[in-house]
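Peer 1: Sequence first, then the predicted structure:
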Amino acid sequence: MRIVITDCDHETIEEELDVAAAHGVEVVQARCRSEDEVIEAARDADGILVQYAPVTDRVLEALPRLRAIGRYGVGVDTVDVDAATARRVAVSNVPDYGTEDVSDHAVALALALVRGVVQLDRGVRAGEHALTPVKPLHRVKELVFGVVGMGRIGAATAVKARALGFTVIGCDPHVPPRTEAEEGIEAVEFDALLERADVVSLHVPLDASTHHLVDDAALSRTKEGAVLVNTCRGGVVDTAAVVRALRSGRLKGAALDVFEEEPLPLDSPLVGLPNTVLTPHAAWYSEESYSELKRRTIENVVDVCAGRTPRNILNPEVLS
């Protein structure tokens, strides 16, 4: 069995090599960025592990031996799942490896905005000790925390925000509104959430229905002075629209861990705004999540190639 890691920006692949050795699997690491590079690197692979490299219908057509694709992470927007299914190639992800970590990060970012932590820190370092730049601040228990996307991570974020004292409401673009989510969080429609929430925290996958979900129109309905937190996918947010809302004061602040272009260019207008908190797609990370992600990604692919049902699979019909 031969598995090719098409691309991986992790420091090592020791976890993958340990799993491979335990199953007698050969692992080859490449550094692919384009379709052609994936085709060349994976020409004789039984399975591939993918981080950001494109796996399109053209790539799949050129890899008739391929049986399994493992995506490092939750989202699979770089993989054409429909094309893979048509060619009976199993696609796996690791949907729950970073649930605790991303929800922790989302809440941390929200608190940094709500309490003005980053702006106050910058002021002290510049010799300024006034509260004016962050006024008005309000008690957490007086604020409404809106969770957009009530999957694993969104639900975990909602529970943690409620424990801190926020009034929490939630919506899910993929699920019809209900009176109450399973976690006891009030469920509302998207527009109602925007109108009520002091914190809007995004936790949806990136697809055609969520691309630029937060755009000028959505921001015009957002409660004035609200803050935006994004730890899901950069493309869910229209960056230019958010910049306009931050400059106008419609948004009091934005805390973003993901961007439409990554890494975020230093000349991005987001960098120069005083009311932004920016982290480098780091919400997923802890030592525990890092190890789990790497191990489970290759285990899913090994299982498919060995004729077993993997723990996670997006198109189980290909195994029948």
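Peer 2: Sure, I can see it.
Peer 1: contacts and neighbour counts: CA atoms only from here.
Peer 2: OK.
Peer 1: Look up the closest residue to G249, ignoring the ones flanking it.
Peer 2: Closest residue to G249 apart from its sequence neighbours, by Cα to Cα, 6 or more residues apart in numbering: G225 at 6.7 Å.
Peer 1: That neighbour touches S248, doesn't it?
Peer 2: No: the pair G225 and S248 fails to qualify as a contact (Cα atoms under 8 Å) at a distance of 10.2 Å.
Peer 1: who's more crowded, the two?
Peer 2: The neighbour comparison of G225 against S248 (other Cα atoms under 10 Å) goes to G225, with 17 against 10.
Peer 1: got the contact list for that one?
Peer 2: The contact partners of G225, by Cα atoms under 8 Å, 6 or more residues apart in numbering, come to D198, G249, R250, L251, K252, G253.
Peer 1: Now do the same for V229: helix, strand or coil?
Peer 2: strand (DSSP: H, G, I helix; E, B strand; the rest coil).
Peer 1: right, and it touches K252 too?
Peer 2: No: using Cα under 8 Å, V229 is not in contact with K252; the gap is 11.5 Å.
Peer 1: In ChimeraX, select just the buried ones from the contacts of G225.
Peer 2: Selection of buried members from the contacts of G225 for ChimeraX, criterion 16 or more other Cα atoms under 10 Å:
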select :198,250,251,252,253
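Peer 1: Tell me which residues touch the residue nearest to the spatial centre of the chain, please.
Peer 2: In the chain, the centroid-proximal residue (Cα atoms, centre = their mean) is C232; its distance is 2.9 Å. By Cα under 8 Å, 6+ apart, the residues touching C232 are L202, H203, V204, P205, D257, V258.
Peer 1: Pasting the second one now:
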Amino acid sequence: MNARRARLCRLDLWLDPAFDQIIGAAPGVALSVLPVRGDDARTRAGLRTAHAYHVSAAKDELPRQWFVGPELIAQCPELMVVSSGGAGYDTVDVAACTRAGIAVVNQAGANAASVAEHTYALLLAVQRRVVESHQRLRHDTGFSREDLMGHEIHGGTLGLVGLGQIGTRVAQIAHGFGLRVLAHDPLLDDDTIRSRGAQPATLADLLAQSDIVSLHCPLDASTRGLFDARAFAAMKAGAVFVSTARGGIHDEDALLDALRGGHLRGAGLDVWQHEPPPHDAPLLALPNVVATFHTAGVTHEARRNVARSSANQLLAMLRGERPPQLINPEVWPIAAARIAALT
């Protein structure tokens, strides 16, 4: 493709400066930064002629009209490549892109270290009652250290649902804590799971045996609502539930019931059905829930890595090169032909 004809758009949501620096240094690629709010006509006009679109992966921060779905695609006949600004791609209808000959990439692995670290931040905060201790030191008197007695994670069993790049890092770290690691991932064979530091298990066995269950799977048709009342009931009594995956995989009402009823010891939650959750969300009122605002992958390092990954993959595709994190590989011959036709 003649790079002088490459038109790349993003919206003016916060993005690490590395993205604009890399795109700006690429010969002939025209970058347009369009308003996410306040001037829809300008944004639609910019996207209408775009060959490439970097789109935020944050479903509750991005207005629906800028999601990459059938309606937007119909208005953007020249769109050939889309990059989701994260490991997730909730704002992209991949099937619709595939039908339109649009290649889609995500940034899997770019924030894996940060998300894995955050998993343990949540887990340890729950098990050692860190937030509860902090709040009582600020507001209460007359309590003892034993009133805040927690639990070690050493010697326990960690069950990972999903063993991609993040789950694999969580498994690696687990061995340093003296944890036994089980993993369930229907996309991987048993030998691959073992090579990534875990013992393969069915979901039923994982729930029954794990002292900690941590989610690292994508949100899709097969995982939406996967952790419902039956799944929580199948977990080991006194277990801890952690999710840094996506809201919608676990049923928040069912989790609330499992915690209130005492079946589960606690939960560490970074992801929510609606983000941020309302201040009066019942889960936020429980002392054995440690909550964060989908910030597991929001570190300076992770955001820089994601920006670099997205910029480099977009430029590679515009050069006609197959990118490493292609979500819909079946469309690449079509997308590559569309790109080549622009030369």
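Peer 2: Structure's in. What do you need? Quick caveat: nothing in here was measured; it's all calculated off a predicted structure.
Peer 1: how would you label the residue in structure 2 that V124 of structure 1 lines up against: helix, strand or coil?
Peer 2: Using TM-score structural alignment as the criterion, V124 of structure 1 maps onto L137 of structure 2. The three-state assignment at L137 of structure 2 reads helix, by three-state DSSP.
Peer 1: Okay, L137 of structure 2 and D147 of structure 2: tell me how far apart.
Peer 2: From L137 of structure 2 across to D147 of structure 2, the span is 12 Å (Cα to Cα, to the nearest Å).
Peer 1: the more surrounded of the two?
Peer 2: Set L137 of structure 2 next to D147 and count neighbours by other Cα under 10 Å: L137 wins out with 11 against 8.
Peer 1: Roughly how far does the more buried one sit from P17 of structure 2?
Peer 2: L137 of structure 2 sits 40 Å away from P17 of structure 2, taking Cα to Cα as the criterion.
Peer 1: Also A58 of structure 2?
Peer 2: Per Cα to Cα, A58 of structure 2 is found 18 Å from P17 of structure 2.
Peer 1: And the two? Which one has more around it.
Peer 2: For A58 of structure 2 versus P17, neighbours defined as other Cα under 10 Å are more numerous around A58 (17 against 12).
Peer 1: so that one sits in a helix?
Peer 2: No: per three-state DSSP, A58 of structure 2 lies outside any helix segment and is coil.
Peer 1: Please verify my assumption that it contacts D90.
Peer 2: Yes: look at A58 of structure 2 against D90 with Cα under 8 Å: they come within range, at 7.4 Å.
Peer 1: Give the intersection of the neighbour lists for these two.
Peer 2: Shared contacts of A58 of structure 2 and D90, defined by Cα under 8 Å, 6+ apart, are absent.
Peer 1: doesn't D104 of structure 1 fall inside a strand?
Peer 2: No: under three-state DSSP, D104 of structure 1 sits outside any strand and is assigned helix.
Peer 1: residues near it, how many?
Peer 2: 19.
Peer 1: roughly how far apart are it and A197 of structure 1?
Peer 2: For D104 of structure 1, the distance to A197 of structure 1 equals 19 Å [Cα to Cα].
Peer 1: And V140 of structure 1, by the same measure?
Peer 2: According to Cα to Cα, V140 of structure 1 and A197 of structure 1 sit 12 Å apart.
Peer 1: Please identify which of these two sits among more neighbours.
Peer 2: Neighbour count, other Cα under 10 Å: between V140 of structure 1 and A197, A197 has more, with 25 against 18.
Peer 1: What is the equivalent residue in structure 2 for that one?
Peer 2: Using TM-score structural alignment, the partner of A197 of structure 1 in structure 2 is S210.
Peer 1: residues in contact with the corresponding residue of structure 1 for G155 of structure 2?
Peer 2: Alignment note (TM-score structural alignment): G155 of structure 2 maps to E142 of structure 1. With contact taken as Cα under 8 Å, 6+ apart, E142 of structure 1 is in contact with F166, T167.
Peer 1: again with the one 10 residues further on
Peer 2: If you count contacts by Cα under 8 Å, 6+ apart, R152 of structure 1 has them with D96, T99.
Peer 1: aligned partner of it in structure 2?
Peer 2: Under the alignment defined by TM-score structural alignment, R152 of structure 1 is paired with Q165 of structure 2.
Peer 1: how about the strands in structure 1?
Peer 2: 2-5, 26-29, 47-50, 68-71, 90-92, 144-148, 167-171, 186-187, 199-202, 226-230, 251-256, 276-278 (DSSP state E).
Peer 1: any chance of those strands in JSON lines, plus distance to R308 of structure 1?
Peer 2: Shown next, in JSON lines, are those (distance: least, Cα to Cα, whole Å):
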{"stretch": "strand 2-5", "distance to R308 of structure 1": "16"}
{"stretch": "strand 26-29", "distance to R308 of structure 1": "18"}
{"stretch": "strand 47-50", "distance to R308 of structure 1": "14"}
{"stretch": "strand 68-71", "distance to R308 of structure 1": "12"}
{"stretch": "strand 90-92", "distance to R308 of structure 1": "11"}
{"stretch": "strand 144-148", "distance to R308 of structure 1": "35"}
{"stretch": "strand 167-171", "distance to R308 of structure 1": "36"}
{"stretch": "strand 186-187", "distance to R308 of structure 1": "39"}
{"stretch": "strand 199-202", "distance to R308 of structure 1": "35"}
{"stretch": "strand 226-230", "distance to R308 of structure 1": "36"}
{"stretch": "strand 251-256", "distance to R308 of structure 1": "39"}
{"stretch": "strand 276-278", "distance to R308 of structure 1": "42"}
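Peer 1: Relative to H211 of structure 1, which of the ones you listed is closest?
Peer 2: Nearest to H211 of structure 1, of all the strands of structure 1, is strand 199-202, at 12.1 Å by Cα to Cα.
Peer 1: Packing partners of that closest one?
Peer 2: Applying 3 or more Cα pairs under 8 Å, 6 or more residues apart in numbering; DSSP states H and E, one finds that strand 199-202 of structure 1 contacts helix 99-114, strand 144-148, strand 226-230.
Peer 1: And these: which comes nearest V27 of structure 1?
Peer 2: helix 99-114 (27.9 Å).
Peer 1: roughly how far is stretch 64-72 of structure 1 from the heart of the chain?
Peer 2: Centroid separation between stretch 64-72 of structure 1 and its chain, computed with Cα atoms, centre = their mean, to the nearest Å, is 22 Å.
Peer 1: That stretch maps to which residues in structure 2?
Peer 2: On the basis of TM-score structural alignment, stretch 64-72 of structure 1 is assigned to residues 77-85 in structure 2.
Peer 1: And for that stretch, what's in contact with it?
Peer 2: With contact meaning Cα under 8 Å, 6+ apart, stretch 77-85 of structure 2 is reached by 48-57, 73, 91-92, 101-107, 306-307, 310, 313-314, 317-318, 335, 338-339.
Peer 1: All set now, cheers.
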